[in-house]
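> how would this look folded up:
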Amino acid sequence: MRNWGLLTAPLGIFLCGMTVLYLKMQGAMQKVTTNTLQDPLTYVPYLLVAIFLTIVIQMVVIRRKLDTFILPIILMLVSIGLVEIARLKPALLLRQMQWLCIAMLVMFFVIRLWPKIRRMLNYPYLLGIGCVFLLGLPLLFGTEIGGSKNWLVLGPVSLQPSEFGKIILLFFLASYLSDHRRVLTLPAHKFLFLRLPPLRFIAPLICIWGMAVLMFVVEKDLGSALLFFGMAVLMTYMATGSKSYVFLALGFMGIAAAASYAMFGHVRVRFDIWLDPWADPNGMAYQVVQSLFAIGTGGLWGTGFGFGHPGFIPEVHTDFIFSAIVEEMGLTAGLMLIICYALLFWRGIKGALKLKNTTEALLMAGCGVLILLQMFIIIAGVTKFLPLTGITLPFVSYGGSSMVSSFILLALLLSLTKEQKNV
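Presented below is the predicted three-dimensional model:
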């Protein structure tokens, strides 16, 4: 009963938030426009579908004796995201709810088909080639949106291949690192204080690092570049325990970043904004400056839901939704969000430590690391801790590709908890 009680809390958050918005809209006697909430009955079918899928998925989780605490945590994040999108961009709420239903349906099938999906781990090089192919599609057929050429436009639908490429990369790293773990931990060459194996064994890792730099320079996608690079470094360290790979990767990235700064104008703009946004507060640094103002205005408890001014931040419903949450709900709400992501990471690492199969252990740990790392990169960007990136806050920001890929990660995390009973 406690598990089902945890599932009702996110529904309560969503319904309460929507009620506040409707009352505020009626109190202000706003006219119905494309930027106001539609009739409540418009959202009911998709809400019922989401509730039905939640019950079905949780029944599968309980029957298969999977981790019953992961789904409620995710639904908490999703409900906050839906309420914020209804607050910031009401016209997009219906589409986000549609994507949520699609994502949950995909999650259900991934859990059911996991015995077949796990066979992909037997083909690391095919996974690597598939990842490169998927990430290379925007270079040939991509459309530039929001300053980054990392989108594929298919009629009315826009997809971000990097959102799905990170999952394939996760499979590749888990498979390759587990297969070559012994060789990677037996150093053959010494360079300064670094101890490294033969070049042919670390060549795939160098290709991944180079691919991350290419995404940064050519596609202008700093967020995905940092995410892919961080995944490769952290998973290599988890597999080998060697600090030499970390230092080598940081040195490689430092040299590439310095060269990119000297050669490409858009790289210099990103770094200059990060170093001193106040040099151009009404121009290129406008988003970052408004984000800092919003977070500062919110303080500890926030201005009150619906009483802030997050609309001053361009594209606040995607990259800067964390700033909007902190402005109206305070630093307390921001910390609670971070704690939810930290709990997912903890469940992933805790489960991975119980697995005897190295490949599956790396995959499970990688799922937890990927969710936490993506959260860290985007929050660090909107708070000026790192250069601003163009990735989403998982399960919270608006975006169909992000929602579907995040629920696939969740399905992998849940499916791997069953393997703990089978070792």
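
> CA atoms for contacts and neighbours, from now on please.
Noted.

> List the buried residues of stretch 106-116.
Across stretch 106-116, burial judged by 16 or more other Cα atoms under 10 Å covers 106-108, 110-111.

> and those as JSON lines, adding distance to P138 and secondary structure?
Supplementary listing: the buried residues of stretch 106-116 in JSON lines, determined by distance: Cα to Cα, whole Å; DSSP: H, G, I helix; E, B strand; the rest coil:
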{"residue": "V106", "distance to P138": "24", "secondary structure": "helix"}
{"residue": "M107", "distance to P138": "26", "secondary structure": "helix"}
{"residue": "F108", "distance to P138": "29", "secondary structure": "helix"}
{"residue": "V110", "distance to P138": "26", "secondary structure": "helix"}
{"residue": "I111", "distance to P138": "29", "secondary structure": "helix"}
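
> okay, the residues you listed in TSV with distance to W274 next?
Shown next, in TSV, are the buried residues of stretch 106-116 (distance: Cα to Cα, whole Å):
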residue	distance to W274
V106	38
M107	37
F108	41
V110	39
I111	41
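
> what helices or strands is the helix or strand hosting G366 leaning on?
If you go by DSSP states H and E, G366 is part of helix 358-382. Applying 3 or more Cα pairs under 8 Å, 6 or more residues apart in numbering; DSSP states H and E, we find helix 358-382 packed against helix 161-179, helix 222-240, helix 286-298, helix 321-353, helix 400-418.

> which one of these lies closest to L94?
Among the helices and strands packed on helix 358-382, the nearest to L94 by Cα to Cα is helix 400-418 (11.8 Å).

> The helix or strand where I206 lies - contacts with which helices or strands?
If you go by DSSP H and E, I206 is part of helix 199-217. Helix 199-217 sits against helix 181-184, helix 222-240, helix 243-263, with contacts defined as 3+ Cα pairs under 8 Å, 6+ apart.

> how about this one, so we can line them up?
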Amino acid sequence: MHTRYRPTLRLTEFNLLLPPALLAIVGMLMIFLVPTGQVAWAWSDIWVSLGFAGAVLGISVTFGIRGFRGDQAILPLTATLAIIGLLMIQRLHPDLTALNAAYSSLAQRQLLFLMLGLAILWLIVMLAGPLGVMNLLKRYKYTWLLISLALQAATFAIGTGPPGSGAKLWIVVGPIQVQPSEIVKITLVIFLAGYLDDKRELLGSSWRIGRVSLPPIPYLIPMGLMWAASLLTLVVLNDLGAALLFFAVFLTMLYLASGKPVYVVVGLVSFGLACFGAWRSFSRVEVRVQNWLNPWQDPFVSGYQPIQSDFAFSSGGIIGTGFAQGNPWYIPAVETDYIFSAIGEELGLLGTLAVLAMFFLLTLRGFTVAMRAQDGFVQLLAAGLTSILAFQTIIIVGGVVRIIPLTGITLPFISYGGSSLVSNFALIGLLLHISSLPRRV
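Modelled structure (predicted):
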């Protein structure tokens, strides 16, 4: 039964939202004033920031009016990351448009995606309790698995990708372009949370091979399907980023449910062997590995992107060149894969560390929500959703700074991309709802 609360003051959340709201306005003014060296401005220069700041503050107020008692730090952290992304896209917009007219509506589309994401977040928080969403998610867990498989199959059948890449990333329907993997990452976590919660005891028992304890074979089949789905995403769709993200989240949830590191070890070894095979068999993966190890082997073609990224970080140094005063547009795909490099150039090492600190705090809040949940399914769901954000950040940042090969996924809330933004805001909406449920004492 849904508990009705009286209106409550969410002063902590509202106060934490004021700095990102101010950042949005000041940052937008800098975008227009720094290039001209003048102080004249008009209200039309900051309408984008005012709209976004008003939206997040309005959401906080409506949460209080409806008596929502969820976590008060998650929304401010998310809003701060989102406004940093919006400012970077707005700042890159004129320079990218000068290079290619296709970027002429880049900033407007990003704002549209942000507003759509905020609307979905608000709807989830407002309606999840009355509709009993958690029970529905758990009851129909196999439906979510079928949806995941159907979306991946559709991507294989009619998906497209960047010209010449060989990858299948998007499904295009008229003017709408959707990246199914952004939806699949959430639907798979819902299925895994329901399945692993049901089979939690069996995962820690039954038959043995030597010193290794394994659950009954029938219960290994869905886990084997998850492993196969990740490998097929890598081999068939040529989407290394999604495959790595799916499998990392899967292993995390499996370990949390079973408490057995053997599953993680076996999973890592098998996935590592598959990646090695892909490196030796697929030219696209081979090129990414070569660019990771030594981009100077082909500095003007395949290695140009990581080299320019390295130059951007070098130019930024400790404190950066200054917002709107760098040259990050030299990096191909700077608005998506390499937006972290743009932050590093203009805001420096301190700016990148601040961004990573916010991701760390958001991850910490997410796992705190998971630990406080009473229900096993809800615990695993919150942990899985949080793992998505954590691993997605680690994978893309690690690729940009060349700790691992670049995989081509987005930096949550910051990179340009409608599917990613909307799905991540939906994810945050679910986390916020979970944080409002009864807690462990």
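
> And the TM-score between them?
Remark: TM-score between the superposed chains equals 0.92 [TM-score structural alignment, normalised by the length of the first structure]; 412 aligned residues with a Cα RMSD of 2.0 Å.

> in the helix holding I206 of the first structure, what counts as buried?
Under the neighbour-count criterion of 16+ other Cα under 10 Å, helix 199-217 of the first structure has 202, 205-206, 208-217 buried.

> Which part of the second structure matches it?
Mapped onto the second structure using TM-score structural alignment, helix 199-217 of the first structure spans residues 217-235.

> Could I get the contacting residues of P94 of the second structure?
S104 (Cα atoms under 8 Å, 6 or more residues apart in numbering).

> how near is it to A324 of the second structure?
Going from P94 of the second structure to A324 of the second structure by Cα to Cα, to the nearest Å gives 11 Å.

> need the helices for the stretch 1-150 of the first structure, in chain order.
2-27, 40-63, 70-88, 93-112, 114-117, 124-141 (DSSP state H, counting those that start in this stretch).

> can you put the helices and strands packed on helix 358-382 of the first structure in CSV and add distance to V382 of the first structure?
Formatted as CSV, these follow (distance: least, Cα to Cα, whole Å):
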stretch, distance to V382 of the first structure
helix 161-179, 20
helix 222-240, 12
helix 286-298, 6
helix 321-353, 7
helix 400-418, 18
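
> closest one to P40 of the first structure among the ones you listed?
That would be helix 400-418 among those, by Cα to Cα, at 22.0 Å.

> equivalent range in the second structure for the closest one?
Counting by TM-score structural alignment, helix 400-418 of the first structure corresponds to 418-436 in the second structure.

> Residues in contact with the matching stretch: which ones?
Applying Cα under 8 Å, 6+ apart, the contact partners of stretch 418-436 of the second structure are 68-71, 74-75, 109-110, 113-114, 116-118, 120-122, 124-125, 128-129, 178-180, 182-183, 186, 366, 369, 373, 378, 382, 385, 410, 412-413.

> So which elements touch the longest strand seen in the first structure?
Scanning the first structure for the strand with the most residues, using DSSP state E, yields strand 148-154. The contact analysis (3+ Cα pairs under 8 Å, 6+ apart) places strand 148-154 of the first structure against helix 124-141, strand 143-145, strand 157-159, helix 161-179.

> Tell me the helices and strands packed up against the longest one.
Right, the one you point to is helix 161-179 of the first structure. By 3+ Cα pairs under 8 Å, 6+ apart, helix 161-179 of the first structure packs against helix 124-141, strand 148-154, helix 222-240, helix 358-382, helix 400-418.

> Now do the contacts for the most centrally placed residue in the second structure.
Residue closest to the average C-alpha location in the second structure (Cα atoms, centre = their mean): P412, at 3.6 Å. Contacts for P412 of the second structure (Cα under 8 Å, 6+ apart) come out as 389, 392-393, 420-421, 424.

> again, but for L11 of the first structure
The contact partners of L11 of the first structure, by Cα under 8 Å, 6+ apart, come to S79.

> what do we get in the second structure for it?
Checking TM-score structural alignment: L11 of the first structure goes with A21.

> The alignment partner in the first structure of L118 of the second structure and F320 of the first structure: what is the separation?
Alignment note (TM-score structural alignment): L118 of the second structure maps to M104 of the first structure. From M104 of the first structure across to F320 of the first structure, the span is 24 Å (Cα to Cα).

> now swap in T240 of the first structure and tell me
Applying Cα to Cα, the value for T240 of the first structure to F320 of the first structure is 36 Å.
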